[in-house]
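Undergrad: Here you go, sequence then predicted model.
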Amino acid sequence: MSGMEEMLTQRAIAALAHWDLPEQVPELIKYRENAVFKVELTWGDPAALRLHRPAYHSQAALASELAFMAYLRDRGLAVPQPIPAANGALLVAFGDGPYHADLIGWIDGEPLGETGVPLVQEGRDLQAIFRSIGRELALLHGAADAFRQPVGFERPAWDADGLLGEAPFWGRFWDCAVLSAEDQAYLTALRATLTARLAAIAPGLDYGLIHADIVRENIFVRKGTVAFIDFDDCGFGFRLFDLATALLRNRREPSYPALRQALLEGYAAVRPQAEVDFVHLPLFLLLRALTYIGWAAARPDLADNAARLKRYVADVRALAADLGV
């Protein structure tokens, strides 16, 4: 066990004390924005303990995420169930940070796939899976429209400012020292063009609470349906942003046109009023691709970050060409 893993594990053990669970050594299963551990509940079921990255979200925002997830679960959606601590709170603060932790129910199934790796075709009906993704996204958006936000509800905005403003939520994609001067100039000009284009259509687009990170790793495939995990970036945004996120990293799949069609059909079957917005999906694929540049630019210590950014810029240029900008 590395020094970092040992430190995180000790922190997880301290957090677990708030749930009065059996003595155990949590198993670290993911460490990126948050540290996620697999733990065992008193009755033997697995659960996920999340130690939140300090300073990424406020305490109010973390509590709001859990309130939204609990509401969606109560509405019958396949999302993790927040598990209250011994004092009844869904979010606990502990340690000198203070650090924040929550405990959520385990979601059975397997991730749809891994970014950068071709989707597994054998034994899977991918079109049916993508149709289910579209349907579940539509159900999530419909439930979100009926959500009564509690006092103090706070989540980030993936609106025009959150995507293209002076301080986008995932970072200033045009202002990255790792990029060449040519790429920075290109992205600066593209930002101005897209700001004008988005402003012209934004008032008529479906907008509300969204998941905001429907990537392969956060889509769990189960018998006949799918479930969504990781609401860490959920917030207020254009519903097309969720659809674009679900599709963006699948564009190189041989069956992408059919997968895209299946996802949109599944979505429109539940929210037929959204079909009028689908014409703008290419714009949101590009907007989503830009956020990844900002995300990587804000994390210069990532392994192979220069190569990663080069790929991201190439993706943006290709999507911009498809859009004709």
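TA: Great, that's in hand. Small disclaimer: the values here were computed from a predicted structure and weren't measured.
Undergrad: Going by C-alpha atoms from here, please, whenever you check contacts or count neighbours.
TA: Fine.
Undergrad: Roughly how far does G109 sit from V313?
TA: 33 Å (CA to CA, to the nearest Å).
Undergrad: Please say which of the two ends up with more neighbours.
TA: Neighbour count, other CA atoms under 10 Å: between G109 and V313, V313 has more, with 21 against 14.
Undergrad: contacting residues around the more buried one?
TA: Residues counted as contacts of V313 (CA atoms under 8 Å, 6 or more residues apart in numbering) are 183, 293.
Undergrad: What strand or helix carries it?
TA: According to DSSP states H and E, V313 maps onto helix 305-323.
Undergrad: now do L62
TA: Using DSSP H and E, L62 sits in helix 59-74.
Undergrad: Any idea how far that helix is from the middle of the chain?
TA: In terms of CA atoms, centre = their mean, to the nearest Å, the centre of helix 59-74 is set 14 Å apart from its chain centre.
Undergrad: List the buried residues for it?
TA: For helix 59-74, the neighbour count (16 or more other CA atoms under 10 Å) marks 59, 61-72 as buried.
Undergrad: What helices and strands are in contact with the next helix or strand after it?
TA: Next in sequence after helix 59-74, counting helices and strands by DSSP H and E, comes strand 92-94. When contacts are defined as 3 or more CA pairs under 8 Å, 6 or more residues apart in numbering; DSSP states H and E, strand 92-94 sits against helix 3-16, strand 99-105.
Undergrad: Pick the most buried one from those.
TA: Among the helices and strands packed on strand 92-94, ranked by average contacts under mean count of other CA atoms under 10 Å, first place goes to strand 99-105 (a mean of 22).
Undergrad: Presented hereafter is structure B, for comparison with structure A:
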Amino acid sequence: MIREIKEQFTEEILTEAIKRYDINNDSIRSLGGYESFVYEYQKNNVFYILKISHTIRRSINNIRGEIEFLNFLSNKGLAVSNAVPSTRGNMVEEIAADNGSFLAISYEMALGNEVSGDDWNESLYEKWGEFLGKIHHATKGYEGSNPALKRQAWDQEVQLKAEKYLRPDDAMIPILKERLAKLTSLPKSKDTYGLTHTDFHQSNFYLHNGHIYLFDFDDCSYTYFIHDIGITLCYALFCPFKEFENKAEYYKLFFRHFMKGYLKENTIQEEEIEYLHDSIKLRYALMYVYFHQANDVSQLDEASMNWLQELQRVAASGDPMLPIDFVQEFKSIYTSIH
């Protein structure tokens, strides 16, 4: 949690949000939260999510843009958690604070259950890729209703965070700029770039009758589709929900089935696949920046400092992230299905 947000949050803010959504105090429980305060509540035997963010991170129009995109994907037949209005009929409720405002949004609770180790298999990998391919295919036809609601571009947000939370002499700043420059050298077109989830990891979807139900679009932004794939791979390959004795074989197995599913719904070029290692390294750089947002790094314990140093080492390394040739694997997958 960003420290400036955490320091401003009070019980009075939560009480006001509860009032505006007519929530029974006995039905609400905290789910924690990474960048926002997140709660679960029940009304008329239906479960919902209450998320309280802050204008330090998102403007009201920015969140309205998220909700508009959710509605678009839902209308395209994708299973996503839609937002629900407050008792005043607002999709976003603004609650004044000392520095800016807190923003309360409520969503339908995703159907299904959390992903478990038992679910972690080739069938899931393929469905995962297929779902992301559907988002990328759908967003090619997305046009927002109002320029004021347009979501941010991924690189704009990254640069702002780095300059705000890292010291001017931090070695990660030039590394981050280098990673950004490499990825942004890709050509932008409706076939390579668009509004997408940008945080599609295994803790942001449930499985409902064997199908994916996606939620938490808080980070949705305009980015390269290959970068969006890289974000998913970063979490799925390094943090699987079960152990694999032969990690190199697991990496290949996941990638093959994930991309097989993806290519059912969307196309991507070999030239884009070449950027996957860089995209994963960029994610490590962003986690390094976020760690500075959320923590006083001068007060870290040994384990946290080691993790921070590891993030920096991986992001700065010129070596491939994984013992896998994504391009060769992609060629093999592409050939097998055509």
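TA: Alright, I've got the coordinates. What you are looking at is a predicted structure, and each value in this text was computed from that prediction instead of being measured.
Undergrad: Next, the TM-score between them, please.
TA: TM-score of the superposed chains, computed with TM-score structural alignment, normalised by the length of structure 1, equals 0.80; 299 aligned residues with a CA RMSD of 3.0 Å.
Undergrad: want to try TSV for the buried residues of helix 59-74 of structure 1, with distance to V92 of structure 1 as columns?
TA: Output for those, formatted as TSV (distance: CA to CA, whole Å):
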residue	distance to V92 of structure 1
Q59	9
A61	13
L62	10
A63	9
S64	13
E65	13
L66	12
A67	14
F68	17
M69	16
A70	16
Y71	19
L72	21
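Undergrad: Now do the strands in structure 2.
TA: Under the criterion DSSP state E, structure 2 carries strands at the ranges 29-32, 37-43, 46-54, 83-84, 93-96, 101-108, 113-114, 193-196, 205-208, 211-214, 221-224.
Undergrad: which part of structure 2 lines up with stretch 278-285 of structure 1?
TA: Aligning stretch 278-285 of structure 1 against structure 2 (TM-score structural alignment) gives residues 273-280.
Undergrad: Spatially nearest residue to F173 of structure 1 (excluding sequence neighbours)?
TA: Residue nearest to F173 of structure 1 in three dimensions, not counting chain neighbours: G294, with 3.9 Å by CA to CA, 6 or more residues apart in numbering.
Undergrad: Pull the number of nearby residues for T225 of structure 1.
TA: 17.
Undergrad: A171 of structure 2 too?
TA: A171 of structure 2, neighbours per other CA under 10 Å, totals 12.
Undergrad: show me what contacts the aligned residue in structure 1 for Y125 of structure 2?
TA: Per TM-score structural alignment, the equivalent position to Y125 of structure 2 in structure 1 is F130. Neighbour list for F130 of structure 1: 259-260, 262-263, 266 [criterion: CA under 8 Å, 6+ apart].
Undergrad: hmm, try it at 10 Å
TA: Neighbour list for F130 of structure 1: 112, 136, 225-226, 246-247, 258-267 [criterion: CA atoms under 10 Å, 6 or more residues apart in numbering].
Undergrad: List only buried entries from those.
TA: If you count burial by 16+ other CA under 10 Å, the buried members of those come out as 112, 136, 225-226, 246-247, 259-260, 262-267.
Undergrad: what separates Q127 of structure 1 from L281 of structure 1, distance-wise?
TA: 19 Å.
Undergrad: what's the answer for M7 of structure 1, then?
TA: Counting by CA to CA, the gap from M7 of structure 1 to L281 of structure 1 is 43 Å.
Undergrad: repeat for V316 of structure 1
TA: 14 Å.
Undergrad: Of those two, give the one with the bigger neighbour count.
TA: Between V316 of structure 1 and L281, V316 has the larger neighbour count (other CA under 10 Å), namely 22 against 16.
Undergrad: which residues in the stretch 201-338 of structure 2 form helices?
TA: 225-238, 247-265, 270-273, 276-294, 302-316, 326-337 (DSSP state H, counting those that start in this stretch).
Undergrad: Including distance to Q159 of structure 2, could those helices go into JSON lines?
TA: Formatted as JSON lines, these follow (distance: least, CA to CA, whole Å):
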{"stretch": "helix 225-238", "distance to Q159 of structure 2": "16"}
{"stretch": "helix 247-265", "distance to Q159 of structure 2": "29"}
{"stretch": "helix 270-273", "distance to Q159 of structure 2": "23"}
{"stretch": "helix 276-294", "distance to Q159 of structure 2": "10"}
{"stretch": "helix 302-316", "distance to Q159 of structure 2": "16"}
{"stretch": "helix 326-337", "distance to Q159 of structure 2": "28"}
